[in-house]
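Novice: here are the coordinates; sequence isn't available:
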C-alpha cells in the first residue's frame, strides 16, 4: 500500500505546472484531458512528482466559488506539505533566485534545516534538509 496522490487546488494549470517543474524540480508525469467540471468547463488530469517518487500531486484547477476560495488556504494557514532535499543550500538558493516567497529564514531543528515557503497558490510548505 502507498499514497498515490494528494491534491492542490490552483487557479490555473500551466503556471502551476511551471512552478512545480521549473522552480521545485518536479517531473510532469501526466497532463491529459479529463471530463468537464461540474460547471461544464474543460479540465485536465495534471500530476507532478519529485524525481523518482511514487507519490504525486494532482494539480486541480478550482471549479466554482468554494474551491476558488480554498486556493492557497487548503490547510487553514498551516504547513501541510514537506519537501525534503539532499542539498538544502543549493535548493534554497535556486528557489530564492526563482522568486519563491519564504516565510522567515532557514533554521536548524533536531530533524534538520528547515524554512517555510509558499507555493504558487499560497500554500505553506517546509523545505527540509540535513543538518
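Specialist: That came in fine, so what should we check first? The structure presented is a predicted model; accordingly, all values stated were derived computationally and were not measured.
Novice: When you work out contacts or count neighbours from here on, use the C-alpha atoms and nothing else.
Specialist: OK.
Novice: Residue 104 and residue 115 touch, don't they?
Specialist: Yes. Counting by C-alpha atoms under 8 Å, residue 115 is a contact partner of residue 104 at 6.9 Å.
Novice: Please compare the first structure with the one that follows:
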C-alpha cells in the first residue's frame, strides 16, 4: 500500500494553482471540471507519477473552521520535503512568500512554515537521517 493522493483545502483554486506551481514549483497533473469547481491536482516535477496533491475547494461547511483553527494554532496542513530548508526559504522569500516560522533545526530535522496564501500553513522539512 502507498499514498496515492492527499489534499489541502483552498479558498480559491486558481490562486492555489498559481502558488503551488509558479511559487512552490509543482506541476499540474489533473484538471477535471466538476460544476463550479475542478478536480485539480499537482505533483512534484521530480516524481510526476508520485503522490498527487488535490487543491480541494473549501466549500464544505466543516472545511473553513478546520482550516482557520489549524492556521491560528500554527499547525501546518501539509509538509513537503526539500534538500535545504534555509536555501529554499530564501528562494521563496525572494518570491514574496511569508513565513510563519523561520528555519529551525531540531535534532536531525530542519523545518520552516510558510503561508500558502490560500488559508493554509505549509511546512518544508529536511531530515539528515
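Specialist: Now that the structure is in, tell me what you want to look at. Note that this is a predicted model, so its numbers are computed, not measured.
Novice: rewinding a little: which one of residue 104 and residue 115 of the first structure has more residues nearby?
Specialist: The neighbour comparison of residue 104 of the first structure against residue 115 (other C-alpha atoms under 10 Å) goes to residue 115, with 18 against 9.
Novice: counterpart of that one in the second structure?
Specialist: By TM-score structural alignment, residue 115 of the first structure lines up with residue 112 in the second structure.
Novice: Quick one: the helices in the second structure, in order.
Specialist: With helices called from DSSP state H, the second structure shows them at 13-18, 63-72, 85-94.
Novice: To residue 43 of the second structure, which of the ones you listed lies closest?
Specialist: The closest of these to residue 43 of the second structure is helix 13-18. By C-alpha to C-alpha, the value is 11.3 Å.
Novice: what's the mean deviation for that closest one versus the first structure?
Specialist: Helix 13-18 of the second structure, aligned to the first structure and superposed, deviates on average by 0.5 Å (mean C-alpha distance after the TM-score superposition for the first structure).
Novice: Give me the helices and strands touching that helix, please.
Specialist: Where contact means 3 or more C-alpha pairs under 8 Å, 6 or more residues apart in numbering; DSSP states H and E, helix 13-18 of the second structure is packed against strand 37-43, strand 52-57.
Novice: quick one: the first one to strand 52-57, angle?
Specialist: With axes from the mean of the first three to the mean of the last three C-alpha atoms, to 10 degrees defining the directions, strand 37-43 of the second structure sits at 150 degrees from strand 52-57.
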